[in-house]
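In: My questions concern the predicted model and sequence given below.
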Amino acid sequence: MRTNLFKSLLLGLALSLIGCASSTPGALNLSQDYYDYIQPTFTQYLEVTREWLAENRAYISQEHEKELEMNMPFELFPEHETNKAVLLVHGLGDSPYSFSDIAPSLQQQGFYVQTLLLPGHGSKPSDLMMPTYSDWQVIADHYANLLKQDYDEVWLGGFSTGGNLVTIHAIEKQNINGLLLFSPSFQSKTPYLEKLAPLASLFFDGYTTQEDNFARYNSAPLNGAIAYTASAEKLRELLEDTRVEVPTLIVLSEADSIIDPNAVHHYYQHQFTHPSNQLLWYGESNLEQGAVTASSMKINALRISTASHMSSLFASTNTYYGQSATYRMCMNSMDSDAVAYCKQGGEVWWSAWGYEEEGKVHARLTWNPYYPALEKAMRDVTRAQ
């Protein structure tokens, strides 16, 4: 009985961190089971990544090229020559497609943009049993440092776990002009379970389910949660003694089912000190103050009940996750009838994972009704020097 309860609790942590075993010893890029993602140029990195993904992805449809493109790291060049660049790092279980709207927005604002594919991602969920936190930090540090060699102004952006990695780099390596953090995972909703993840890996490997999303994993290997935990613990330790003094934009959902938005807000208030900082808060709490802008997510006209962990990233026009897109994240609760109704094309409302309201079926909100305001906030913060 106790064992089943213990496994259920850890399963909840793994699921939340993906909606978010033992690790391969040593650097994963040196392993014969993986590929060398530490390359001397970003062009070479793209080449070796495409070759490895093409051979190793477990395709879930006949649209192999589309799946490959949605998981590939990429670069975007602005219309005119520029001296500023930004590196964007996705979260646990996700892919560079997380920035399919953010990256073009920054490109239009004059940035050269690069995105990364974190080790263990883009191919198949079982590959998340290989990397450690160190593998993720090494790749983020490496390509950030390469950008610093070629551009006078370098910004870092991160979603969820990626927000941890780029903030750690900003603190440890410095020489960064600013940060753009989307639902950064400084602390999960269940920090007490974070510490149990390594022990739980002795008993089971995580959660496995059918994969139907081209752009991210549905399954949740527990080793990914362990690597996330290491990043969060390191960042919290660094923030105890360090203030982040570069311009920073943080974007949070009050109803986030994965991270603790109040904890992130607390760090923002006390450890992020630049006068041009902004925090965008999607929710109902009255946080409208100075550098915090709150926007209600109870929008009946759009059938929106709450924001979600991922919804800030995507414009309503996004072809895969947008308002009129055909893909729905129907597994938004443990209610099998609601999931079936959603998959059959029934009219749904939109929310964070796990939100329920009598008389309504909810799917995951995967787009941002305030995306133009987010673009403006990115422009305002990145102009602050």
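Out: The structure has been received and is ready for your questions.
In: For the rest of this, base every contact and every neighbour count on C-alpha atoms.
Out: Noted.
In: Show me where the stretch 1-150 of the chain has its helices.
Out: 2-18, 42-56, 64-71, 102-108, 133-150 (DSSP state H, counting those that start in this stretch).
In: scratch that, the stretch 201-350 of the chain is what I was asking about
Out: Counting by DSSP H, counting those that start in this stretch, the helices of the stretch 201-350 of the chain are 222-241, 261-271, 336-343.
In: Just send these back as CSV, with distance to Ala85 too.
Out: Below are the helices of the stretch 201-350 of the chain laid out as CSV (distance: least, CA to CA, whole Å):
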stretch, distance to Ala85
helix 222-241, 24
helix 261-271, 24
helix 336-343, 40
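In: Those helices: which one's closest to Leu17?
Out: Closest approach to Leu17 among those is made by helix 222-241 (6.3 Å; CA to CA).
In: Counting by contacts, list what that closest one packs against.
Out: Judged by 3 or more CA pairs under 8 Å, 6 or more residues apart in numbering; DSSP states H and E, the packing partners of helix 222-241 are helix 2-18, helix 133-150, helix 161-172, helix 191-194, helix 197-200, strand 206-207.
In: what's the most buried one of the ones you listed?
Out: Using mean count of other CA atoms under 10 Å, the stretch among these with the greatest mean number of neighbours is helix 161-172 (a mean of 25).
In: same for that one, what does it pack against?
Out: Counting contacts by 3+ CA pairs under 8 Å, 6+ apart, helix 161-172 is packed against strand 84-89, helix 133-150, strand 153-159, strand 178-182, helix 222-241.
In: Alongside the first one, take a look at this:
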Amino acid sequence: MPVLPGAEPYRHEGGEVGVLLCHGFTGSPQSLRPWAEYLAERGLTVALPLLPGHGTRWQDMQVTGWQDWYAEVDRELRALLERCTKVFVFGLSMGGTLSLRLAAKHGDAIAGLVLVNPANKVHGLAAQALPIARHLVRSAPGIASDIALEGSEEVGYDRVPLHAAHSFRNFCRLVDRELPQVTQPVVVLHSPQDHVVPPADTARILSRISSTDVEEILLEQSYHVATLDHDAERIFEKSHTFIGRLAPSAGKKGSTTGG
């Protein structure tokens, strides 16, 4: 299947400091592309992969699960670690969940995390019924484009494949158990008005991780996809300042590849 316009992966070869960006459930790299380009323009090496089953049609996602999505970001992280002296991992929604597991598994190899509205469990979709419902109903209404900014749209699916949702629910439970293994510096930015992931998820994550260098920032003007919303520039600036504090050498120019 051809990739939806705008949903292509993005990479930029920059300096010795790298950033892996992880997009959300049923979303695509398009939701993080402005963030990736902001970092690339400041000389960072950037990887923004397209997760398996995403960016085409929801039926393609139906045959994938968390093991596929995690394997993709793990592979991208390892590639960055081979060429960069320091690597940060940023994530939106499920991308935040993926980032947290990478942090738990890779330890000090990851210099820091920036999480935007990270997910800790599956909400709605009659989550408790997913183990059975997924065999009876293939999909539910989509969760894309929860954005306050008028005219801003997310490239994502208009349906949620329930097999994939069930897999994500299992993944959230797995990651919740692993949260105490997360020790890296963390910046968490979350929206009080989020119609996909409630603030309780951020509170749970912050209560479970072992990190001591933690900053929590409220995104008062944005909904769930805050990286395409009113607070986008604030997210980009805060994340770049975070990198600069932990990796002062960040910022040599390079070349860009998209698609």
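Out: In hand now; what should we look at? A quick note: this is a predicted structure, and the numbers were derived from the prediction, not measured.
In: what's the TM between chain one and chain two?
Out: Remark: TM-score between the superposed chains equals 0.83 [TM-score structural alignment, normalised by the length of structure 2]; 237 aligned residues with a CA RMSD of 2.4 Å.
In: want to throw the helices and strands packed on helix 222-241 of structure 1 into TSV with distance to Val292 of structure 1?
Out: Listed next are those as TSV, based on distance: least, CA to CA, whole Å:
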stretch	distance to Val292 of structure 1
helix 2-18	26
helix 133-150	28
helix 161-172	19
helix 191-194	25
helix 197-200	34
strand 206-207	37
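In: so where in structure 2 does stretch 371-379 of structure 1 end up aligned?
Out: Mapped onto structure 2 using TM-score structural alignment, stretch 371-379 of structure 1 spans residues 232-240.
In: which other residues reach that stretch?
Out: Stretch 232-240 of structure 2 is touched from outside by 35, 38-39, 114, 187, 189, 226-227, with contacts defined as CA atoms under 8 Å, 6 or more residues apart in numbering.
In: Could you rerun that using 10 Å?
Out: For stretch 232-240 of structure 2, the surrounding residues in contact (CA atoms under 10 Å, 6 or more residues apart in numbering) are 32, 34-39, 42, 44, 88, 90, 113-116, 187-190, 217, 219, 221-222, 225-227, 229, 241-245, 250.
In: Now restrict the residues you listed to buried residues only.
Out: Taking 16 or more other CA atoms under 10 Å as the criterion, what is buried in those is 32, 34-39, 42, 44, 88, 90, 113-116, 187-190, 219, 221-222, 225-227, 229, 242-243, 250.
In: thinking again about what came up before, now the helices of the stretch 201-350 of structure 1 in TSV, please, with extra columns for mean neighbour count.
Out: TSV is the format used below for the helices of the stretch 201-350 of structure 1 (neighbours: other CA atoms under 10 Å):
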stretch	mean neighbour count
helix 222-241	21
helix 261-271	16
helix 336-343	16
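In: who touches the residue mapped onto Ile110 of structure 2 from structure 1 in this structure?
Out: By TM-score structural alignment, Ile110 of structure 2 lines up with Ile176 in structure 1. Shown in contact with Ile176 of structure 1 (CA under 10 Å, 6+ apart): 86, 144-145, 148, 152-156, 166-167, 169-170, 246-247.
In: returning to what we had before: can you add distance to Glu375 of structure 1 and give the helices of the stretch 1-150 of structure 1 back as TSV?
Out: Putting the helices of the stretch 1-150 of structure 1 into TSV (distance: least, CA to CA, whole Å) gives the following:
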stretch	distance to Glu375 of structure 1
helix 2-18	26
helix 42-56	26
helix 64-71	22
helix 102-108	7
helix 133-150	23
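In: Quick one: closest of the ones you listed to Asn223 of structure 1.
Out: Among these, the nearest to Asn223 of structure 1 by CA to CA is helix 2-18 (8.7 Å).
In: Skipping its backbone neighbours, what lies nearest Tyr223 of structure 2 in space?
Out: Nearest non-adjacent residue to Tyr223 of structure 2, counting by CA to CA, 6 or more residues apart in numbering: Asp194, 4.7 Å away.
In: Which residue is most remote from the mean position of structure 2?
Out: Most distant residue from the mean C-alpha position of structure 2: Leu136, 29.5 Å away (CA atoms, centre = their mean).
In: That residue -> structure 1?
Out: Using TM-score structural alignment as the criterion, Leu136 of structure 2 maps onto Phe203 of structure 1.
In: Help me confirm that its match comes into contact with Lys7.
Out: Yes. Using CA atoms under 10 Å, Phe203 of structure 1 makes contact with Lys7 at a distance of 8.1 Å.
In: For burial, what's the neighbour tally of the nearest residue to Ala54 of structure 1 once chain neighbours are set aside?
Out: The shortest distance from Ala54 of structure 1 to any non-neighbouring residue, by CA to CA, 6+ apart, is to Leu68 (6.9 Å). Neighbourhood size, Leu68 of structure 1 [other CA atoms under 10 Å]: 19.
In: what does Leu116 of structure 1 give?
Out: The number of residues packed near Leu116 of structure 1 is 26, by other CA under 10 Å.
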